[in-house]
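Asker: let's see this in three dimensions:
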Amino acid sequence: MSVNPSTVMLEGVLDRLEETLTLETDALRNRHLLDFEEISRRKSRSLLELSRAVRTLPGTLEGALLARLARLRATLTANRDLLELHLAAAQEVAAILGEALRAAESDGTYSAALGTRRAAP
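Answerer: Model prediction:
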């Protein structure tokens, strides 16, 4: 039984994509600093590679590849769930800060008029 080169190429793409997603997911879970620009670049590149690899696949996929794609789906779901959680937290913090700024401005503490007053001659 020969190995399909398209399947081998797809396996490599899936390895890199899964590695990137796992790196991001672990960093989010453990609250480690992460270069999100680099992660985004790696995910974009993996998406491009994946779309190219899928075009070369045969019409039917073997069981091992289907299982691998199911594992990738689980990895993507875990990553998405953590990203959604962090995004919701960031939105909540932004809302709290926005409300604090509005409250501070409304009591006149940071009024624009204070900065434009001129001293009497």
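
Asker: drop to CA atoms for contacts and neighbour counts, all remaining ones
Answerer: OK.

Asker: output the longest helix belonging to this protein.
Answerer: In the chain, with assignment by DSSP state H, the single longest helix is helix 63-106.

Asker: also this sequence, please, to line up against the first:
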Amino acid sequence: MDAETRDDVRLEAVLTRLETVLHEENRRIGRDVDFDLKASNAAKSRCLYDLTQIARAVDNQSFSATAARRLEAAKGLLVENERKVGAHVAAVRAVSDLIKDAMREAEADGTYSAEQYRYAEF
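Answerer: Coordinates of the predicted model:
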């Protein structure tokens, strides 16, 4: 097997893994409470690292037309993933802010807080 063929085979394997991870994450994020986003992100990061290593090894040689199409498709999946992860992070931040606000309001319910009590003059 020549170097170009070997690079295409490695690229195809990494792209298959990456597509699988992205499809699964895009499908489950924000919908499945048991989805392990941390594990998915680790797998996605590993795929992207491997993809970067392959791209460096190729050293400006062109990939096959099939590989180029799959790279373009993976790029589209990454754009969709970025949008979904961003929406998920925004939702988590909004819920966190609601909880913080509710806690502040509960502390300011007309009773003395620990901080107010500490500085009260007797």
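
Asker: return the set of buried residues in the following helix or strand past the longest helix of structure 1.
Answerer: For helix 63-106 of structure 1, the following helix or strand on the C-terminal side (DSSP states H and E) is helix 112-116. By neighbour count on 16 or more other C-alpha atoms under 10 Å, the buried set for helix 112-116 of structure 1 is empty.

Asker: and for stretch 82-91 of structure 1?
Answerer: 82-83.

Asker: same thing with stretch 27-38 of structure 2?
Answerer: Across stretch 27-38 of structure 2, burial judged by 16+ other C-alpha under 10 Å covers 29-30.

Asker: mind listing residues that contact it?
Answerer: 25, 84-85, 88 (C-alpha atoms under 8 Å, 6 or more residues apart in numbering).

Asker: okay, these in TSV with distance to residue 16 of structure 2 next?
Answerer: Shown next, in TSV, are the contacts of stretch 27-38 of structure 2 (distance: C-alpha to C-alpha, whole Å):
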residue	distance to residue 16 of structure 2
25	14
84	20
85	21
88	25
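
Asker: centroid residue for structure 1?
Answerer: Taking C-alpha atoms, centre = their mean, the centroid of structure 1 lies closest to residue 83, which sits 5.9 Å from it.
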